[in-house]
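S.K.: Sharing a sequence plus its predicted fold:
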Amino acid sequence: MKTLTEFKQSLNLEKPDNGLPVQLKSLWYDGKGNWHQAHAQVDQLNDTASAWVHAYLHRKEGDIWNADYWYKRAGKKRPDISLEDEWEQLVLQFI
């Protein structure tokens, strides 16, 4: 996948592409409305890229304290944009 449009189109599939990096798999599951599966993809990872996705997921969940913890681990600050815009920014970061 090379574009945001292609990634969004892949949400029509039953499963994510096996070749996706874990961060994109997480965002794919989130895009399908499966927060728990999205969280499971990055929950045990300690790299900064996964921490950024993890932060977004906790922000979406409404657990702001936990989100801020993960944003800090990712070297980021919680953005003042919509969740949809952040999701798209994350996808674009990892494709």
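M.R.: Nice, thanks for sending it over.

S.K.: From here on, just use CA atoms for contacts and neighbour counts.
M.R.: Noted.

S.K.: How far off centre is the longest helix along the chain?
M.R.: What stands out as the longest helix in the chain, according to DSSP state H, is helix 48-61. Chain-centre distance of helix 48-61: 6 Å, with CA atoms, centre = their mean, to the nearest Å.

S.K.: want to compare, so here's the second one:
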Amino acid sequence: MKLKPAELSAALDLLEQGDWKAAHEIVQKDEASPLSCWAHGIVHLMEGDMPNARYWYREAGRAFPAKASIPDEIRTLKESR
């Protein structure tokens, strides 16, 4: 199921607030769209689960950030929508 723009925005707002668990509940509904996969990767960065984060970055077609600046990743994703 593809996320609606408002759902992705809500997930990104939750990520900015540090609530990766609530964001995960939203983004895991969409395992196909690159933006949702990227957000899913950020969720796992925040969680500290690097293997899962790498997987979702691959699914999103994105390079895994060598030095993961989570705020920068969230900002770049928001600008990409």
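M.R.: Yep, it's here. Being a predicted model, the structure only gives us computed values, none of them experimental.

S.K.: Superposing both, give me the TM-score.
M.R.: Once superposed, the chains reach a TM-score of 0.81 (TM-score structural alignment, normalised by the length of structure 2), with 76 aligned residues with a CA RMSD of 1.7 Å.

S.K.: In structure 2, point out the residues matching the longest helix of structure 1.
M.R.: The aligned range for helix 48-61 of structure 1 in structure 2 is 34-47, by TM-score structural alignment.

S.K.: buried stuff in the matching stretch?
M.R.: By 16 or more other CA atoms under 10 Å, the buried positions in stretch 34-47 of structure 2 come out as 34-46.

S.K.: List the contacts of whichever helix or strand comes after the longest helix of structure 1.
M.R.: Using DSSP states H and E, the helix or strand that follows helix 48-61 of structure 1 in sequence is helix 64-74. Contacts with helix 64-74 of structure 1, where a contact means CA atoms under 8 Å, 6 or more residues apart in numbering, come from 47-52, 54-59, 77-78.

S.K.: Quick one: average offset of helix 64-74 of structure 1 versus structure 2, please.
M.R.: Superposed on structure 2, helix 64-74 of structure 1 shows a mean distance of 0.6 Å to its aligned residues (mean CA distance after the TM-score superposition for structure 1).

S.K.: Please state the offset of whatever helix or strand comes next after that helix from the chain centre?
M.R.: Next along the chain after helix 64-74 of structure 1, taking DSSP H and E as the criterion, comes helix 83-94. Its chain's C-alpha centre and that of helix 83-94 of structure 1 lie 7 Å apart, by CA atoms, centre = their mean.

S.K.: Show me what Leu4 of structure 1 lines up with in structure 2.
M.R.: Checking with TM-score structural alignment, Leu4 of structure 1 has no match.

S.K.: hang on, the earlier thing: who touches the longest helix of structure 1?
M.R.: With contact meaning CA under 8 Å, 6+ apart, helix 48-61 of structure 1 is reached by 22-23, 26-27, 35, 38-39, 42-43, 45, 64, 66-71, 73-76, 83, 86-87, 90.

S.K.: Regarding the closest residue to Ile26 of structure 2 other than its chain neighbours, which helix or strand does it belong to?
M.R.: Spatial nearest neighbour of Ile26 of structure 2, chain neighbours left out: Ala11 (6.2 Å); criterion: CA to CA, 6 or more residues apart in numbering. Assigned by DSSP H and E, Ala11 of structure 2 belongs to helix 5-16.

S.K.: Before I go, just wanted to say thanks for your time.
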